[in-house]
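Undergrad: give me a 3D structure for the following:
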Amino acid sequence: MVPFKMRGLHYRHLCSITYGPPAPPSRNPPHLSLLADQCTSLHQLKQIHAQMIVRARIHDNFAASRLLSFSALSQSGSLSYAVRLFDSINEPNSFMWNTLIRAQAGSSNPRQALLFYVKMRRLCVAPGKHTFPFVLKACSNVMCIYVSRQVHCHSIKFGLDLDLHVVNGLIRAYSVSRVLRDAREVFDEVPERNLSIWTTMICGFAQNDRYGDAIQLFECMLEDGIAPNGATLASVLSACAQSGSLKLGEQIHAYMEENGIELGVILGTALVNMYAKNGSIVKAKKCFSSMRERNNATWNAMICGLAAHGHGKEAINFFKELEQEKVKPNDITLVGVLSACCHAGLFDYGEGIFHSMKELYSIDPKIEHYGCMVDILGRNGKLLEAEQLIRGMIWKADVVIWGSLLHACQSHGNIDIAERAVKEILLLNPNSHGVYVVLSNMYAEAERWDDVVKLRKRMKEGSLKKTPGWSLVNAAT
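TA: Model (predicted):
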């Protein structure tokens, strides 16, 4: 492919350095440098920095690199302090450049990492095999395909495009930018692939809704004799959940049991989610019960799965159990609870949850919560209240929400509100011809034949017709 392609500072507490640039000659032992590796606060680092200046050690790149490493990468450090320290160094070496690019790539402003890389190249500092993975991490966090392609070109120029860490970074950068064609081409061009590269490509497919490709690639990985790890299995289980591949999901679960793979939070949640989404509620509950530790996502998978498959009351019971265990629900949890209330006919309980979201759970209702609430009110016959809720939202209602209100109107025979809902739907999508059919049927049920004739004449004049329905039968089942 051609890409546009770190408590006190006491000498007895010193320990050996296990990473970083090579130590300087033994004639000049780096005692202050070693102390820098034992820092637990920025205040301590500044004291050592001052001593290095006083003892004229600050111009020693090894000593300066230890200060830079702590201030840039430690949770007790300061990235801004690291930048000022870096700027004070006359000739920073590649380790220093890489350290700062690495820190910036994982910061809240990863664009700074890219700017540092540009500065590095303008000063004719050659990037190495450790540079590109950090730069590509910044590309992934920025999600800019054009920058990713430029960095890809640079990796080719320096002969590092087939380095496995660089390849892994390229696949990740292309995948998060949803350019899976380029990601797959990079993957296919690597003569030898390790587990990380297989996993990144499979994750890329799964996270971009290419579930069939994720499953197919996983099968190819197994054929090549590569044993999957937890991240690989979690991604494939996610693909099985979204694509309805219950059989493969069961086989993966069996593989995990046969190989003694521990059911931790991530894998356990992936299994619960896979079984729940595929309607295998008994197995989902069994996996859920066997987990020693659970997080929000685990509870959400169980609650939402139960709600989606008609087990509304059981989903509410799980939510009550969640509250008893002092687990704080998030917005996804409450979408599942509201959906469960809607399907189980627990309208009053659902309204109570919705109106107490901010007060009890510190969660601002999002459009998904409003959509569930409109459905609850509509099923409960509170159509005017549902319409007022829609018009009072801070977001612009979409076709789905107005459509939910329209179908509620059809169920309760409220033509006035239905007409207003149809008008709003057509403003959003003039090609929503199905709403005319719904409204025409409502006129007919109310024996308003003149309105039926007028509406059908309007449909005929506008060459409007109902989109034909279709179904699919799998001959293999």
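Undergrad: please count neighbours and contacts with C-alpha atoms only from this point.
TA: Fine.
Undergrad: tell me what the strand or helix carrying Leu35 is packed against?
TA: Under the criterion of DSSP states H and E, Leu35 resides in helix 31-36. For helix 31-36, the packing partners by 3 or more CA pairs under 8 Å, 6 or more residues apart in numbering; DSSP states H and E come out as helix 42-54, helix 61-73.
Undergrad: second chain to compare with the first, below:
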Amino acid sequence: MLPSVNEPYRFVEQSLFSLLHKCRLSDHLFQIQSQIIIHGLLQSRRLAPKSAIAFFESSNPQSARQLFDQILQPDTVLWNVMFKGSAEAGLHRETLLLFTQMKRRDVRPNLFTFPFVIKSCSMIPARMAGDQVHCFALKTGLRSNLFVGTSLIEMYAIKVGAGLAYKMFEDMPERNVVVWTAIIRAYIAVGDMKNAFNLFNQLEEHDVIVWGTMISAFIEHGDIATAEELFASMPVRDVQSWNTMLFGYANVDFIGACERFFAIMPVKNVFSWNGLIQGHARHAWCSRLGEMDPFVF
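TA: Prediction:
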């Protein structure tokens, strides 16, 4: 059988795709992009997203946008790459402008679209933009998706507080531990430990992350005793859980408790040692501060 006309292009496309995957230097990236243009593969649905990702990873969002503007009919995958890259680069207004363009072109978003757009809504002072994205998620039937719903809870918690975030939480037909953790964090963020703890206790199945979230919150609010009780009641503790308590003792200058806790840790990693060192450094600083002449300032 004779090879098809497209086979050489597929081989070149695969070769360039592999090069993009390995590329770490901007100069090499531009050379690969030149080859993509020379071989007439600029509109490739495989290479365009990969090129944009490579530009973002090399801290060059401007080139990613220039590439995107040359694509005649960007698909949802490429749009999502642009949303993710722009949001992670802190270009939140750019992300929302891109989302507006996507709607005008009548490109249908998917469940990976909204979290990055919603994140950008959270980071700029524009409540209306967040509400518009919420409405659009409703129209596309994706608001009840756990991935999208969690992002909306986090957005409302940041922009308007826990009240509206809880309404969003209540309206979700399905709620997993990630969603519960998001609403618990919303109450923690506004200092409402009572409601955060009530929600924590209502949750039937806890994972390590929600345990750590609650323990860290009590530590940050100076309630070491409750943090210790929670830690003791954990059915499974990983090294991160142990480190959470260790840093709690270190941050409140309980150097004795910090040392005793470090000694009984079943597993230690570099963060454990950092916690112990931080505890000693803070204790030395606090002791020195206490010895200073109060009128020296």
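Undergrad: so which of the helices and strands packed on helix 31-36 of structure 1 is the most packed in?
TA: Greatest average neighbour count among those goes to helix 61-73 (a mean of 24), per mean count of other CA atoms under 10 Å.
Undergrad: okay, the next helix or strand after that one sits on what stretch of structure 2?
TA: Moving toward the C-terminus from helix 61-73 of structure 1, the next helix or strand (DSSP H and E) is helix 79-87. Matched against structure 2 by TM-score structural alignment, helix 79-87 of structure 1 falls on residues 61-69.
Undergrad: same check, this time on stretch 102-116 of structure 1
TA: Mapped onto structure 2 using TM-score structural alignment, stretch 102-116 of structure 1 spans residues 84-98.
Undergrad: list the contacts of the matching stretch.
TA: 53, 56, 59, 61, 82-83, 116-117, 119-121, 123-124, 129 (CA atoms under 8 Å, 6 or more residues apart in numbering).
Undergrad: filter these to the buried ones?
TA: Those of the contacts of stretch 84-98 of structure 2 that meet the buried threshold are 53, 56, 61, 82-83, 116-117, 119-121, 123, 129, by 16 or more other CA atoms under 10 Å.
Undergrad: now the residues you listed in CSV, with distance to Ile209 of structure 2 and secondary structure?
TA: Output for these, formatted as CSV (distance: CA to CA, whole Å; DSSP: H, G, I helix; E, B strand; the rest coil):
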residue, distance to Ile209 of structure 2, secondary structure
Ile53, 29, helix
Phe56, 29, helix
Pro61, 32, helix
Met82, 29, helix
Phe83, 27, helix
Phe116, 22, helix
Val117, 24, helix
Lys119, 21, helix
Ser120, 24, helix
Cys121, 25, helix
Met123, 24, helix
Ala129, 30, helix
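Undergrad: now those as a markdown table including distance to Glu204 of structure 2?
TA: Formatted as a markdown table, these follow (distance: CA to CA, whole Å):
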| residue | distance to Glu204 of structure 2 |
| --- | --- |
| Ile53 | 39 |
| Phe56 | 40 |
| Pro61 | 43 |
| Met82 | 38 |
| Phe83 | 35 |
| Phe116 | 29 |
| Val117 | 31 |
| Lys119 | 28 |
| Ser120 | 32 |
| Cys121 | 32 |
| Met123 | 32 |
| Ala129 | 35 |
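Undergrad: closest to Asp69 of structure 2 out of those residues?
TA: Met82 (10.9 Å; CA to CA).
Undergrad: the closest one and Thr76 of structure 2, how far apart?
TA: 10 Å (CA to CA, to the nearest Å).
Undergrad: equivalent analysis for Gly141 of structure 2, please.
TA: Look at Gly141 of structure 2 and Thr76 of structure 2: by CA to CA, they are 16 Å apart.
Undergrad: those two: which is more packed in?
TA: Taking other CA atoms under 10 Å, Gly141 of structure 2 and Thr76 do not tie; Thr76 has more neighbours (16 against 12).
Undergrad: contacting residues for the more buried one?
TA: Contacts for Thr76 of structure 2 (CA under 8 Å, 6+ apart) come out as 107-110.
Undergrad: one more time with 10 Å, if that's ok
TA: By CA atoms under 10 Å, 6 or more residues apart in numbering, Thr76 of structure 2 lies in contact with 82, 102, 107-110, 112-113.
Undergrad: contacts only, for Cys135 of structure 2.
TA: 129, 141, 143.
Undergrad: out of those, who's nearest Gly212 of structure 2?
TA: Arg143 (27.5 Å).
Undergrad: secondary structure class for the corresponding residue of structure 1 for that closest one?
TA: Matched by TM-score structural alignment, Arg143 of structure 2 corresponds to Asp161 in structure 1. Assigned with DSSP: H, G, I helix; E, B strand; the rest coil, Asp161 of structure 1 falls in the coil class.
Undergrad: report the separation between the spatially most central residue of structure 1 and Arg294 of structure 1.
TA: Most central in structure 1 under CA atoms, centre = their mean is Gln207, positioned 7.8 Å from the mean C-alpha point. Taking CA to CA as the measure, Gln207 of structure 1 and Arg294 of structure 1 are separated by 22 Å.
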